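> okay, here's the prediction I keep looking at, along with the sequence it came from:
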Amino acid sequence: MSEEGGPRRLLPDLSPLRSTPDFRLLWVQGFVTYCGSAMAMVALPLQIKHLTGSPLAVGAMGAVELIPLVVFGLYGGALADAVDRRKVIIGTEAALGALAVVLLVNALLPSPLLWPLYLVAAGVSALTGLQRPALDALVARIVPHDQLTAAAALTSLRWQAGEIAGPSLAGLVVAFAGSATAYGVTAVTFAVSVVMCTRLAPAPPARGAPKPSLRGLAEGARYAWSRPVLLGTYAIDLAAMFLAFPHTIFPFLADELDATWSLGLMYAAGAVGSAAVGLTSGWASRVRRHGLLVVCGATVWGAAIAAAGRLDQVWPVLVCLAVAGAGDMVSGLGRSTIWNQTIPDELRGRLAGIEVLSYSVGPQLGQVRAGAMAGWTGTRPAIWWGGAACVGAVGLLAALLPRLLTYDADTDPDTRRNRTAKISDPSPG
């Protein structure tokens, strides 16, 4: 291998951006949306903290988000298989922008109210549950089969770029211009996103797609239950997020470390580590054992979170959070590739709904766990204990579901079937 070839093999694979115009549009639209959403992501828990001074009250935000996410995530999966996915994305983006306006109006009141913050959090959760299956299912359809890992890396890199820019800027905006300005920026970015989404090509349902129903949801659940590899990805992600997702108590961690200025950096640190993996993700397109990526990445995530909870200096804590983000990115690449390679298009939306639950319900429950445990044992024990428990849980699940560790993209029958179907019929709609 030449010196020039070595570094180039680490660079991100840009094939999906070159070959698929709609993927390019989704990539840019998602970056704009996430930068704006990050403003609200930082401002909302901080505003609840200022109004209540209670870590439990901040953690309760996860509780009010949980039921809407479960209900609308499952329904959104069925909807993504039954209607034009483009229309779902446009409608939910517009509604999310309207909720940002509600936050703006409340923040401009002489005495902002607490209950609208929880109400909006629940609404955002419901709309996210409706939207994400359509987004995920659309990417799986429009990107060529052999570029799905590269698409997962580029999509994650987009989110990480947004997480770095958004929270870092949000911390400064909230500190110097207030929550109202942050919510105003969020509303504007959603308006821009809606305009961009109208340029996407229509994405009608697959041939013979059923209408949303409990029977359709049950069919998707049966398919997932019959695939040990899929079950392993869901279970490990749920465990990692439930046990080791302390983001909601970062404002209290910053106070304990006497570094309130670092709050935005804490939210962004994980994205820095993820982005480092994304920027050197050329290797990922050559990996065939994606189950190993899931297990190894989740183990690194938990170990780094545990270390962050044990340290008492802010800069080493930030380094640990960055390492955790790198582990999460590696695990996410494995999960996304397995999902997109093995699930048939006619079930993609319903399974994407289950995936929304696996990577979203975990963080919501994790917020509740972290907030409750911080109120009981203190902030830092709540962080390090959760990270250590995550490492143990991932090891146990890997032992119970060995098919995940042996998954091979070249030999797995579901992957081979979908590869053949996509080649013979590249436009299922």
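Received it, and whenever you're ready, just let me know what you need. Numbering: from 1, shown residues only.
> contacts and neighbour counts: CA atoms only from here.
OK.
> report the contact partners of the residue nearest in space to the middle of the chain.
For the chain, the residue nearest the mean C-alpha position is residue 359 (6.3 Å; Cα atoms, centre = their mean). Applying Cα atoms under 8 Å, 6 or more residues apart in numbering to residue 359 gives the contacts 234, 237, 238, 241.
> cool, residue 73 as well?
Counting by Cα under 8 Å, 6+ apart, residue 73 touches 126, 128, 129, 130, 132, 133, 353, 354, 356, 357.
> again, 10 Å this time
67, 79, 125-133, 350, 352-357, 360-361 (Cα atoms under 10 Å, 6 or more residues apart in numbering).
> roughly how far apart are it and residue 218?
14 Å (Cα to Cα, to the nearest Å).
> quick check: neighbours shared by the two?
Residues touching both residue 73 and residue 218 (Cα under 10 Å, 6+ apart) are residue 350.
> for the host helix or strand of residue 43, packing partners?
Element membership for residue 43 (DSSP states H and E) is helix 21-52. On a contact count with 3 or more Cα pairs under 10 Å, 6 or more residues apart in numbering; DSSP states H and E, helix 21-52 meets helix 15-19, helix 55-82, helix 85-107, helix 115-142, helix 148-177, helix 179-197, helix 250-256, helix 263-279.
> and those: which comes nearest residue 292?
helix 148-177 (14.5 Å; Cα to Cα).
> and that closest one, what does it pack against?
By 3+ Cα pairs under 10 Å, 6+ apart, helix 148-177 packs against helix 15-19, helix 21-52, helix 115-142, helix 179-197, helix 263-279, helix 314-342.
> please repeat the previous calculation with a cut-off of 6 Å.
Helix 148-177 is packed against helix 21-52, helix 263-279, with contacts defined by 3 or more Cα pairs under 6 Å, 6 or more residues apart in numbering; DSSP states H and E.
> now those as CSV including mean neighbour count and distance to residue 4?
Formatted as CSV, those follow (neighbours: other Cα atoms under 10 Å; distance: least, Cα to Cα, whole Å):
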stretch, mean neighbour count, distance to residue 4
helix 21-52, 21, 27
helix 263-279, 25, 17
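> so which of the ones you listed comes closest to residue 15?
helix 21-52 (10.4 Å).
> so how far is that closest one off the chain centroid?
12 Å (Cα atoms, centre = their mean, to the nearest Å).
> that helix versus helix 85-107: what angle between them?
Relative orientation of helix 21-52 versus helix 85-107 (axes from the mean of the first three to the mean of the last three Cα atoms, to 10 degrees): 20 degrees.
> among the contacts of residue 359, name the ones in helices.
Secondary structure from DSSP state H places 234, 237, 238, 241 of the contacts of residue 359 in helices.
> in addition, the following structure is provided for comparison:
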Amino acid sequence: MAFGDFVKRHLVDTRPLSVPAYRRLWAGQAVSHLGLAVTFVAVSQQVYELTGSSFWVGMLGLANLIPLVVFGLWGGAVADAVDRRKLLVAGSLVAWASTVLILLQALLGAPNVYALLGTVALGAAGFAVSSSTRGAIIPRLLPPELVPSANALNSLVYSLGAIGGPMLGGVVLVHGGFAAAYAVDAVLFSAGLYAALRLPALAPLGAVSRPGWRSVAEGLRFILTTPVLVMSFVVDIIAMVFALPRALFPELIDLRFGGSLYALSWLVASMAVGAVVGGLFSGWVTRVKRQGLALTFVIAVWGLAVAAAGLSQQLWLVLLFMAVGGAADVVSSVWRQSILQLYAPDEMRGRMQGVFMVVVAGGPRLGDVRAGATASMFGLTTAWVGGGLACAVVVLIVGLSVAAFRTYRAR
């Protein structure tokens, strides 16, 4: 096979970037996601300096989670009833306003932990609405065969941001302080806002339901009566709740590698590094048609990679297996999102993205609770390795037992 053919078949498919509206949206996400990561690092450090308590730093997670759940569901319902371009602009403005407010408190030199938590919650609400809406917009901008490729490109952006954003945040904090970090976010966020403003009008298609909690309930009923969609969420919950070992990272580093902060930082970044590699070599992913079956097996690979990392005694092996897990995770996210965007009719896509937001936000946190609780009862190795193996076994049993999901072919 010629090198050019290899590149075309295996490297990330960039064809969606030939569509100007999607290209602007993707580039806006890439830039603004860096700024979001900078603020995440800065606000965590500022809350800790204000309170001296990890409890209050942990409360930032709650301040994010509640709005993500509530406004993810509500925003998805609204996205099915109004012009999605206008809603994306509105959600982006709310998120941008929260960044400006947090910048002002830093400039005024009057920080307050409750004000910071409230501002973070406001930003999470805007993020939830805009993210749900953006996910529903992509199938309107691209032909169906390019949607999986677009999701691979989106995953690549998030993974790169997960690596580069915290690094940029650390540098800015050291040299410029909190105000400089928040100012970076406010400036970079303008790229995402510009992309939203340049979108064409995206009025609703098909039947329109009045936005509200009754509309949310309709969306949930649609999911629960559609086995393919139910399973796309179930397998993700299995992956995160059973196998995510994030809460065990500090204990593993302490017990096996002498508590090295460098080792911890590498471990934290290892999944994102694997996700970047997986995203770069995702060309084959977009050609898979039996996405339900493939999704089942790739989540089993994720579980086995996590289990192997938990058994490894050398740091490089732990990092390698967690990177493999990160690559498997990014592949699974492409297929899950593609199933969700293409299987549901357009008038349901906003609500589907809202539920997706809730699962993505809640699953990892439930996984943290599971990992911490089982480690306290049965020890680190049992919690880590047992969770990975349980994920692989359970997802194979569940995924292969549902015929509609097992035989699903990409539309």
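Looks like it arrived, so ask away. For clarity, every value in this text was computed on a predicted model and none was experimentally measured.
> superposed, what's their TM-score?
Laid over one another, the chains give 0.85 as their TM-score (TM-score structural alignment, normalised by the length of structure 2), with 409 aligned residues with a Cα RMSD of 3.3 Å.
> ok, back up a step: to residue 332 of structure 1, which of the helices and strands packed on helix 148-177 of structure 1 lies closest?
Of these, nearest to residue 332 of structure 1 by Cα to Cα is helix 263-279, at 9.8 Å.
> right, and the helix or strand after the closest one?
helix 290-310.
> other residues contacting that following helix?
Where contact means Cα atoms under 6 Å, 6 or more residues apart in numbering, the residues beyond helix 290-310 of structure 1 that reach it are 317, 320, 324, 327-328, 330-331, 334, 380, 383-384, 387-388, 390-391, 404-405, 407.
> taking helix 314-342 as reference, get the angle to that helix.
160 degrees.
> now helix 290-310 of structure 1 on structure 2. Mean distance?
Taken over the aligned residues, the distance from helix 290-310 of structure 1 to structure 2 averages 2.8 Å (mean Cα distance after the TM-score superposition for structure 1).
> SS state for residue 110 of structure 1?
coil (DSSP: H, G, I helix; E, B strand; the rest coil).
> could you measure from it over to residue 46 of structure 1?
From residue 110 of structure 1 over to residue 46 of structure 1 (counting by Cα to Cα), the distance is 17 Å.
> and if you look at residue 235 of structure 1?
Distance of residue 235 of structure 1 to residue 46 of structure 1, computed by Cα to Cα: 31 Å.
> ditto for residue 358 of structure 1
Counting by Cα to Cα, the gap from residue 358 of structure 1 to residue 46 of structure 1 is 26 Å.
> got it, and residue 361 of structure 1?
Taken as Cα to Cα, the span from residue 361 of structure 1 to residue 46 of structure 1 is 21 Å.
> try residue 333 of structure 1
In terms of Cα to Cα, residue 333 of structure 1 sits 31 Å off from residue 46 of structure 1.
> then residue 63 of structure 1?
17 Å.
> and residue 208 of structure 1, by the same measure?
Distance of residue 208 of structure 1 to residue 46 of structure 1, given as Cα to Cα: 47 Å.
> now swap in residue 171 of structure 1 and tell me
Residue 171 of structure 1 is 10 Å from residue 46 of structure 1, by Cα to Cα.
> picking that back up, now the helices and strands packed on helix 21-52 of structure 1 as TSV including distance to residue 303 of structure 1?
Formatted as TSV, the helices and strands packed on helix 21-52 of structure 1 follow (distance: least, Cα to Cα, whole Å):
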stretch	distance to residue 303 of structure 1
helix 15-19	33
helix 55-82	22
helix 85-107	35
helix 115-142	28
helix 148-177	20
helix 179-197	33
helix 250-256	18
helix 263-279	14
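> just give me the neighbour total for the nearest residue to residue 116 of structure 2 once chain neighbours are set aside.
Sequence neighbours aside, residue 102 is the residue nearest to residue 116 of structure 2 in space, at 6.9 Å (criterion: Cα to Cα, 6 or more residues apart in numbering). Using other Cα atoms under 10 Å, residue 102 of structure 2 has 25 neighbouring residues.
> isn't residue 203 of structure 1 up against residue 84?
Yes. Counting by Cα atoms under 6 Å, residue 203 of structure 1 does reach residue 84; the two are 5.0 Å apart.
> residue 96 of structure 1: which of the ones in helices among the contacts of residue 359 of structure 1 is nearest?
Set against residue 96 of structure 1, the nearest of those by Cα to Cα is residue 241 (24.1 Å).
> pretty sure residue 329 of structure 1 sits against residue 273.
No. Counting by Cα under 6 Å, residue 329 of structure 1 stays clear of residue 273, with 8.1 Å between them.
> can you tell me the SS state at residue 13 of structure 2?
Under three-state DSSP, residue 13 of structure 2 comes out as coil.
> any idea how far residue 28 of structure 2 is from it?
Residue 13 of structure 2 is 19 Å from residue 28 of structure 2, by Cα to Cα.
> and what of residue 206 of structure 2?
According to Cα to Cα, residue 206 of structure 2 stands 29 Å off from residue 28 of structure 2.
> same question for residue 111 of structure 2.
In terms of Cα to Cα, residue 111 of structure 2 sits 30 Å off from residue 28 of structure 2.
> check residue 233 of structure 2 too.
Distance of residue 233 of structure 2 to residue 28 of structure 2, given as Cα to Cα: 27 Å.
> ditto for residue 289 of structure 2
In terms of Cα to Cα, residue 289 of structure 2 sits 30 Å off from residue 28 of structure 2.
> one more: residue 178 of structure 2?
23 Å.
> again with residue 290 of structure 2
32 Å.
> contacting residues for residue 322 of structure 1?
269, 270, 272, 273.
> biggest separation within those, which pair?
Taking Cα to Cα, no two of the contacts of residue 322 of structure 1 sit farther apart than 269 and 273, at 6.7 Å.
> could I get the helices and strands packed on helix 148-177 of structure 1 as TSV with distance to residue 96 of structure 1?
TSV is the format used below for those (distance: least, Cα to Cα, whole Å):
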stretch	distance to residue 96 of structure 1
helix 21-52	9
helix 263-279	21
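> for residue 150 of structure 1, which of the ones you listed is the nearest?
Taking those one by one with Cα to Cα, helix 263-279 is closest: 9.7 Å.
> what packs against that closest one?
Counting contacts by 3+ Cα pairs under 6 Å, 6+ apart, helix 263-279 of structure 1 packs against helix 148-177, helix 314-342.
> including distance to residue 419 of structure 1, could these go into TSV?
Formatted as TSV, these follow (distance: least, Cα to Cα, whole Å):
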stretch	distance to residue 419 of structure 1
helix 148-177	11
helix 314-342	8
